[in-house]
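Peer 1: Sequence and computational prediction follow.
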Amino acid sequence: MSRLPSGPPLLFDMPLAPDFSIETRLMARGAGPVCGLDEAGRGPLAGPVVAAAVILDPRRIPPGLDDSKRLKAADRERLCAEILRTASAVSVASVAADGIDTVNILRASLEAMRRAATLLCVSPGHALVDGRDVPPGLPCDAQALVKGDQRSQSIAAASIVAKVTRDRMMTRCAAVHTAYGFDLHMGYATARHRSAIVEAGAVMRIHRMSFAPLKSGAVEADVEEGLLVAQAG
């Protein structure tokens, strides 16, 4: 599939909030339906990277869509429910920690987005992807948009669904692995999380062993001194 070039948006081209103008232009050229693709969880020490694909219904776009990072948790939850209720199609896919360790986080993120796009119940005609890279193997033409979740409502919707889904996964994980506080930091490298890794060990298949400080050997050194590595149930 063809890939359209992209680049950093000019300051005066950035809308105050994402809109549907890019999607409208594509559909006017017969390139619809347009799906937005985004992921959540590239930076944490633990948990999966989660991607979502969303095809919005142009007649029923929830008001208030924005980059998930610029929204409060309660607003993300509310908007996620609205997206699921009104969108033409929504899908979610993930790559777990051991998959991230195997291929690296960039490739894992792109693979999660590819999976999400292929799982849509409505075949997309074009994909708008947040970031600089187009996932290989997409079922349609695509273009990457830097800061796409602040420019395209379709990408913003995908960012919200991905973020809410991943947060729920980490909250469930916290109920099983109670020593780590996953529901508080969602796997990011907070002081509490780093301390818990030193005290309780890394959780295999939950922690990303290719990420520092796990990769550095700090945790492995603790294990050698008698600290067991927790096993995922």
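Peer 2: It's in. Numbers count the residues shown, from 1 in each chain.
Peer 1: Going by C-alpha atoms from here, please, whenever you check contacts or count neighbours.
Peer 2: Noted.
Peer 1: what's around the closest residue to residue 121 other than its chain neighbours, how many residues?
Peer 2: Leaving aside its chain neighbours, residue 121 sits nearest to residue 89 (6.2 Å; criterion: Cα to Cα, 6 or more residues apart in numbering). Look at residue 89: counted by other Cα atoms under 10 Å, it has 20 neighbours.
Peer 1: The structure to be compared is supplied as follows:
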Amino acid sequence: MLLSRYQDSYVEAGCDEAGRGCLAGPVFAAAVILPTAFRHALLNDSKQLSATHRLELRQVIETEALAFAVSSVSPQEIDRINIHKASYLAMHQALDALKLKAEYIIVDGNRFIPYRQTPYCCIVKGDGKYLSIAAASILAKTYRDEYMEQLHSEFPQYGWSQNKGYPTVEHRSAILSHGFTPHHRRTFRVTDPQLTLF
């Protein structure tokens, strides 16, 4: 895991999202500014960590980060503007909410919508390479998981406490049996094994 080469020169924020490929629930995004001296042996891409380690690291990140913010965009907005734009909107909202102004942004993935003329760099699999992106991936993932677990008590038939809204066979079958909820993304195909957009 690395610090970006720009971190010594700029106030740098790492950004990542969680829930892009889900059939239900918002997409969440986080922005994190870490101290230049920050290190943690466990910090990695959130998908490579256990739930216990993610929660442990979330507490460390929230305590030690110079600034962090988490935001979400609703299923209704996702359907209106599409999931890609909604993911970037959530990142922009998180950047807006930082208590420090980001002077440089590093983003997980290969695309980004520019934010307020702030220079940025897209990094494929950046959540496994750069500390601030990994930290953002952990915050986005843990906040979204908690949100879906809360929704599960209202709609237990969809199994959101386990699948978190992702298109598992059980989740798709539940939609076909019980229909949509207000938390489902109506523009996403339900019957395909792989998620596609209409």
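Peer 2: Here it is on my side, so go on. This is a predicted model, so every value here is computed, not measured.
Peer 1: related to what we said a few turns ago, translate the residue nearest to residue 121 of the first structure into the numbering of the second structure.
Peer 2: If you follow residue 89 of the first structure across to the second structure using TM-score structural alignment, you land on residue 67.
Peer 1: Over to residue 148 of the first structure?
Peer 2: Correspondence of residue 148 of the first structure to the second structure, assessed by TM-score structural alignment: residue 126.
Peer 1: Make sure that match is actually in contact with residue 132.
Peer 2: No - counting by Cα atoms under 8 Å, residue 126 of the second structure does not reach residue 132; the two are 9.2 Å apart.
Peer 1: of those two, who's got more company?
Peer 2: Legend: neighbour count by other Cα under 10 Å for residue 126 of the second structure and residue 132, higher for residue 132 (35 against 25).
Peer 1: okay but that one is in contact with residue 34, surely?
Peer 2: Yes - taking Cα under 8 Å as the definition, residue 132 of the second structure is a contact partner of residue 34 at 6.2 Å.
Peer 1: shared neighbours of those two, which are they?
Peer 2: Counting by Cα atoms under 8 Å, 6 or more residues apart in numbering, the shared contacts of residue 132 of the second structure and residue 34 are residue 13.
Peer 1: What segments of the first structure are strands?
Peer 2: Ranges of strands within the first structure are 3-4, 34-40, 49-55, 89-95, 126-130, 141-145, based on DSSP state E.
Peer 1: Have a look at the second structure and report its longest helix.
Peer 2: Taking DSSP state H as the criterion, the second structure has its longest helix at helix 131-152.
Peer 1: re earlier: surely the match of residue 89 of the first structure touches residue 35?
Peer 2: No - using Cα under 8 Å as the test, residue 67 of the second structure is too far from residue 35 to be in contact (9.2 Å).
Peer 1: Residue in the second structure paired with residue 58 of the first structure?
Peer 2: Match for residue 58 of the first structure (TM-score structural alignment): residue 36.
Peer 1: Around its match, how many other residues sit close by?
Peer 2: Neighbour count of residue 36 of the second structure, defined by other Cα under 10 Å: 13.
Peer 1: same deal with residue 37 of the second structure?
Peer 2: By the criterion of other Cα under 10 Å, residue 37 of the second structure has 7 neighbours.
Peer 1: And residue 84 of the second structure, by the same measure?
Peer 2: Residue 84 of the second structure: 14 neighbours (other Cα under 10 Å).
Peer 1: sorry, back to before: can you redo the strands of the first structure as JSON lines with distance to residue 177 of the first structure?
Peer 2: As requested, those are exported to JSON lines (distance: least, Cα to Cα, whole Å):
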{"stretch": "strand 3-4", "distance to residue 177 of the first structure": "42"}
{"stretch": "strand 34-40", "distance to residue 177 of the first structure": "21"}
{"stretch": "strand 49-55", "distance to residue 177 of the first structure": "19"}
{"stretch": "strand 89-95", "distance to residue 177 of the first structure": "20"}
{"stretch": "strand 126-130", "distance to residue 177 of the first structure": "32"}
{"stretch": "strand 141-145", "distance to residue 177 of the first structure": "37"}
